[in-house]
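J.: When you get a sec, could you give me coordinates for this:
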Amino acid sequence: MSQWRLPGAVDNGHTFFAHALALAAAHGPGPWPDGGYPLPDEESPPPMMSGSVSDGVRTHHFAVNDGTAAAIKIADAIRGIIEDPPDLVAIQRLHDLIADHDTLPIADPLSERLACLDRDRVREVGRWLAEYGTRRDAVATGIVLIGLTGDERDRELLLLLGSLEDLALYAVVALGRTRSDRDMAIFELARRVRAWGRIQAVERLEGTPDPEIKASA
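T.: Next comes the predicted model:
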C-alpha cells in the first residue's frame, strides 16, 4: 500500500468538517437546525438560494452547464499533486482553484478524467479537501473524489458532511458508489436531512428491496 500522504493544513478551525463536528456534538446526528446554515464560508443569514436549493433545482428542472473546461484544469492540477511528493502548498492551491468552480457541472467530466489515476492518492486528495476544506465547492468536490475512489473507511465522514444540507447530494452519490450496504447508508443520511437533501436521498432509494426501508416509506 502506498505510503504517500498529504500533510494536514496548518489551521483547520473554520473547516466544514469542524463545523459539522460541532453541530453533531450540540444536536446529535441530525437533522440539524437550519440544515447546518450558516456555513463556514458565508455570513448569517444564509443566501436567498442556498447551494442545496440551487443544485436541486438544476438537477430536476434545468440543464446543468458544461463544466468540461474547468474539470480539465482541475484534473491536471490533481494529477500534478499525486505524481509529485506530497506538498501542502500545492494542495492548498488546488483547494482555492476548486473553490472558484461550481461543483455540479464539473463532477461528471472530472470523474472521467481521473479514472486512470492512482486511486489511493486520489482518495487522499478527496479526504484532504473534505476534512480541511473551508469553502463549499472545495469540500463538495472532495466528496466527489471520495465517491470515485473511496471505500468502507469513508462511511462516517460522508454521513457527517452529508448531514449538512448543502453537501447532502454529493454525499448521497458517494455513499451509493462506495458502500456495500448502499441503500441502508443512503437511508441513514435521508433521516439526517430535510428539504432537498432528503429528496436527493429518497429518489435514490426508489425500488429498494430492503424491507426496513420499504416499511418506512
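
J.: can we go C-alpha only for contacts and neighbour counts from here?
T.: Fine.

J.: any idea how far the most centrally placed residue in the chain lies from Ala99?
T.: When the chain is reduced to its mean C-alpha position, the nearest residue by C-alpha atoms, centre = their mean turns out to be Ile143, at 2.9 Å. Distance of Ile143 to Ala99, computed by C-alpha to C-alpha, to the nearest Å: 13 Å.

J.: show me what contacts the residue nearest to the centre of the chain?
T.: Shown in contact with Ile143 (C-alpha atoms under 8 Å, 6 or more residues apart in numbering): Gly126, Arg127, Leu129, Ala130, Leu158, Tyr170, Ala171, Ala174.

J.: Likewise for Asn65?
T.: If you count contacts by C-alpha under 8 Å, 6+ apart, Asn65 has them with Pro105.

J.: before we move on, back to that, nearest to Val64 among the contacts of Ile143?
T.: Using C-alpha to C-alpha, Tyr170 is the member of the contacts of Ile143 that sits closest to Val64, with 15.2 Å.

J.: one more to put side by side:
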Amino acid sequence: MSVTPEPGLLGPHLSIFDHALRMHREDPDVPLFRDGEPYPDEGQHRGRKSRPREPEDRRRSGADVAAVLDTHFADGSAVPGDLAGAFHDIYVPIHPNEHIMAAACRVDAERVRATGRWLVQHATDRCATTVGLALLTTVWDEDDIELIKTIGLLSKGFGPLAARAHERRSW
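T.: Predicted structure coming up:
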C-alpha cells in the first residue's frame, strides 16, 4: 500500500518566479504585499539548523557559488536543472558579486543566459533563483527584460540584482 505524502513534505512545487507572477497578477497596480514574503520555500529556509553565513573575509563572498558554477559549466552534459538544489547550503549574495560575474564570463554567454533563465523561471529555492538572476545580470539580453522585472518585484531578496541589470542597460 502506498501512502500519499502530505503537502510540503517534498518541498515547494511553485517556483519563486511563479510566486512573484501570481502575486503581481492579483493586484498589478500596487507593490507586492510584504515584498512577496513568505516565499514558497519558506519552510525549507526557516527549518534549517544552520543558515549559511557570509564569509568573515568579505572578499570571498560568492566564491563558493562561483566554484559550483565552474564545476557545472565544465561538464558539457550538465543541464540547468542540475543546479536547482546546489546553492541551498552555501552563502549566496543578493548583490552583484565579482566572483559570480567572473564565473559567468568564463563560459559561452548563451549557455550562461540559458542557465540563468531556467533558474529564474523554474527554481523553487530562493538561493538558486538568486544565482540565476546573478547570471542574467551579467549576460542578459532584451528577451530577459520581463523576466528580470518580474523577479525584481520580490524586492527584498531580488531587487539589488534586478536594479543592477537595469543599470547595465537602459530599458
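
J.: ok, the contacts of Ile143 of structure 1 vs His60 of structure 1, which is closest?
T.: Tyr170 (15.0 Å).

J.: number of nearby residues for that closest one?
T.: 29 (other C-alpha atoms under 10 Å).

J.: To which residue of structure 2 is it aligned?
T.: Aligned by TM-score structural alignment, Tyr170 of structure 1 pairs with Leu161 of structure 2.

J.: same deal with Ala115 of structure 1?
T.: By TM-score structural alignment, Ala115 of structure 1 lines up with Cys105.

J.: Neighbours of its match, how many?
T.: Count around Cys105 of structure 2 with other C-alpha under 10 Å applied: 14.

J.: who's in contact with it?
T.: Counting by C-alpha under 8 Å, 6+ apart, Cys105 of structure 2 has contacts Thr138.

J.: One more: the one 10 residues further on?
T.: Shown in contact with Thr115 of structure 2 (C-alpha under 8 Å, 6+ apart): Val79, Pro80, Gly132, Leu135.

J.: helix/strand/coil for the closest residue to the first one other than its chain neighbours?
T.: It refers to Val79 of structure 2. Among residues not flanking Val79 of structure 2 along the chain, Thr115 sits closest, at 7.6 Å (C-alpha to C-alpha, 6 or more residues apart in numbering). Here Thr115 of structure 2 is recorded as helix under DSSP: H, G, I helix; E, B strand; the rest coil.

J.: which residue lines up with Thr115 of structure 2 in structure 1?
T.: Under TM-score structural alignment, Thr115 of structure 2 pairs with Val125 in structure 1.

J.: Trace Arg93 of structure 1 over to structure 2, please.
T.: Aligned partner of Arg93 of structure 1 by TM-score structural alignment: Asp82.

J.: Over to Ala25 of structure 1?
T.: So Ala25 of structure 1 corresponds to Arg25, using TM-score structural alignment.

J.: Please, which helix or strand holds Phe158 of structure 2?
T.: Here Phe158 of structure 2 sits within helix 155-168, counting by DSSP states H and E.

J.: again, but for Asp66 of structure 1
T.: Counting by DSSP H and E, there is no helix or strand that carries Asp66 of structure 1.
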